[in-house]
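A.B. asks: Build the 3D model from these lines:
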Amino acid sequence: MTQQPPFQVQIVPVTPFQQNCSIIRAANGDAAVIDPGGEVDKLLAAAEAMKADIKKIWLTHGHLDHASGAMELKKRTGATIEGAHQEEVFWLSQIAEQSLRFGVDAQGENVVPDRWLDDGDTVEIGGVVFDVYFTPGHTPGHVVFHQKDARLAFVGDVLFKGSIGRTDFPRGDHQTLLNSITEKLWPLGNDTRFVSGHGPISTFGEERRSNAFVADHVLAGN
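C.D. replies: Got it, this is the predicted structure:
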């Protein structure tokens, strides 16, 4: 997926969970990596092919398939880690244990962000600003990133094409997730495209029309 200037996006699936890690390259070459779940060598090779200089690591949440490569990537690039919300320390402090348990990345390290994010914050790379929205439900400290000029959002595991995030993990909550989707994502506009943590790109409008969990007609019938 390539976005017109001022930035480009390369989606790099990583780990056996095929998590969509996104590399955002600004026009000046500076880059942010969203949710480096592992396979850091693969991510660095993709960044090199883009001529992207990784300066930032942005985390939507702390599940191991999204964050287990964050500390290694920081050490190898000098990038700063921003996100998720401070409530996500619950999961970020379990990365090493979870990595070993699931065998995804034996080198996965617990993540200590350089900056916690909250609703209304912004993050920036190469002069491109993304708005931050606090979207709990899948996890307690989940956030999403939205670039309003490009009408593009990176939503982690809040919403997928045709589905929504799981809420059966510790500190997940189904109604909180529904509230995050309808109160934080839908107002961003039906024509806004979004990159999920897994699976294909969609638009909020398409999900409002056809998603089996959060389509307007489904929620109206609840």
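
A.B. asks: C-alpha only now, for contacts and for neighbours.
C.D. replies: Noted.

A.B. asks: for stretch 92-106, how far is the first residue from the last?
C.D. replies: End-to-end span of stretch 92-106 (C-alpha to C-alpha, to the nearest Å): 15 Å.

A.B. asks: quick one: buried residues of that stretch?
C.D. replies: Neighbour-count burial for stretch 92-106 flags 92, 94-96, 98-99, 104-105 (criterion: 16 or more other C-alpha atoms under 10 Å).

A.B. asks: Could you do stretch 140-149 as well?
C.D. replies: Buried residues in stretch 140-149, counting neighbours by 16+ other C-alpha under 10 Å, are found at 140-147.

A.B. asks: what sits up against it?
C.D. replies: Stretch 140-149 is contacted from outside by 59-62, 83-90, 117-119, 129-136, 152-156, 171-172, using C-alpha atoms under 8 Å, 6 or more residues apart in numbering.

A.B. asks: next up, for comparison:
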Amino acid sequence: MKYQIIPVTPFQQNCTLIWCENTRKAAVVDPGGNLERIYEALEKHGLTLDKILLTHGHIDHVGGAAKLSTETGVAIEGPHVDDAFWLENLPRQSQNFGFAHCDAFAPSRYLEEGESLRIGDVSLAVMHCPGHTPGHLVFFEPVTKLALVGDVLFRGSIGRTDFPGSDHKALINSITTKLWPLGKEVAFIPGHGPMSTFAEERAHNPFVADQLLG
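C.D. replies: The predicted structure is shown next:
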């Protein structure tokens, strides 16, 4: 599996384009906006968009999804149904976060823990990791050991838990019981900022380092 990180929106959200080298089929994860950058990357790599995937319902991650789906005819999949209220409240999110107006929408289907998604010959595991939002998902590709974690975990930090439906205890549990068992060698793309590895975060992250959590 190959990937390209495409920062979008004023929040510099890490929209990620992932693709199968054999079939040139691609998925875009969290198209929050700036669709021209996504189209440019698709054209550059000679890819066919096959899936639009959402980790959670915050506007900087989903703000361009409905338009991208309409323009390409590609279905939106995810997040987990527990984030439906975030998608229903996109007009209010637009106002609260200073974004252009964004209509509410529902994905073609919500995703559940344990599902597997195919992009050409690539298989992604779907993991439900609540805490930052109640319906937050993580996508994991086991061959290259790459996780797309949205706003669950960052290099040196973790997701905010001061939003409606957030739960700090649930977030820590998601990280330690869902992500860490995937292996220290796993690299991850967060929703914002630079990539890191689980080994690095378990050693040095001031919120979830092993020595802090015992």
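
A.B. asks: Which one of the buried residues of stretch 92-106 of structure 1 is nearest to residue 43 of structure 1?
C.D. replies: Residue 43 of structure 1 lies nearest to residue 105 out of the buried residues of stretch 92-106 of structure 1, by C-alpha to C-alpha, at 14.3 Å.

A.B. asks: Could you measure from the closest one over to residue 188 of structure 1?
C.D. replies: Applying C-alpha to C-alpha, the value for residue 105 of structure 1 to residue 188 of structure 1 is 35 Å.

A.B. asks: To which residue of structure 2 is residue 54 of structure 1 aligned?
C.D. replies: The equivalent of residue 54 of structure 1 in structure 2 is residue 49 (alignment by TM-score structural alignment).

A.B. asks: Aligned to residue 213 of structure 2, what sits in structure 1?
C.D. replies: Checking with TM-score structural alignment, residue 213 of structure 2 has residue 219 as its match.

A.B. asks: what about the helices in structure 1?
C.D. replies: For structure 1, the helices defined by DSSP state H cover 40-49, 64-67, 70-77, 89-92, 95-102, 174-180, 204-210, 216-220.

A.B. asks: quick one, strands of structure 1?
C.D. replies: 7-14, 19-26, 30-34, 53-58, 80-82, 122-125, 128-134, 143-147, 152-156, 159-160, 163-164, 193-196, 202-203 (DSSP state E).

A.B. asks: Go through those and name the closest to residue 113 of structure 1.
C.D. replies: Among those, strand 80-82 comes nearest to residue 113 of structure 1, with 4.9 Å by C-alpha to C-alpha.

A.B. asks: got the contact list for the closest one?
C.D. replies: Outside strand 80-82 of structure 1, the residues that touch it by C-alpha under 8 Å, 6+ apart are 55-59, 70, 74, 112-117, 123.

A.B. asks: need the buried residues of stretch 140-149 of structure 1 in TSV with distance to residue 30 of structure 1, can you?
C.D. replies: Below are the buried residues of stretch 140-149 of structure 1 laid out as TSV (distance: C-alpha to C-alpha, whole Å):
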residue	distance to residue 30 of structure 1
140	30
141	27
142	25
143	22
144	20
145	17
146	18
147	16
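
A.B. asks: before we move on, the earlier item: could I get the helices of structure 1 in a markdown table, plus columns for distance to residue 16 of structure 1?
C.D. replies: Listed next are the helices of structure 1 as a markdown table, based on distance: least, C-alpha to C-alpha, whole Å:
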| stretch | distance to residue 16 of structure 1 |
| --- | --- |
| helix 40-49 | 13 |
| helix 64-67 | 9 |
| helix 70-77 | 17 |
| helix 89-92 | 19 |
| helix 95-102 | 10 |
| helix 174-180 | 25 |
| helix 204-210 | 26 |
| helix 216-220 | 32 |
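
A.B. asks: any idea which of these is most buried?
C.D. replies: Per-stretch averages of neighbours, counted by mean count of other C-alpha atoms under 10 Å, single out helix 64-67 among the helices of structure 1, with a mean of 27.
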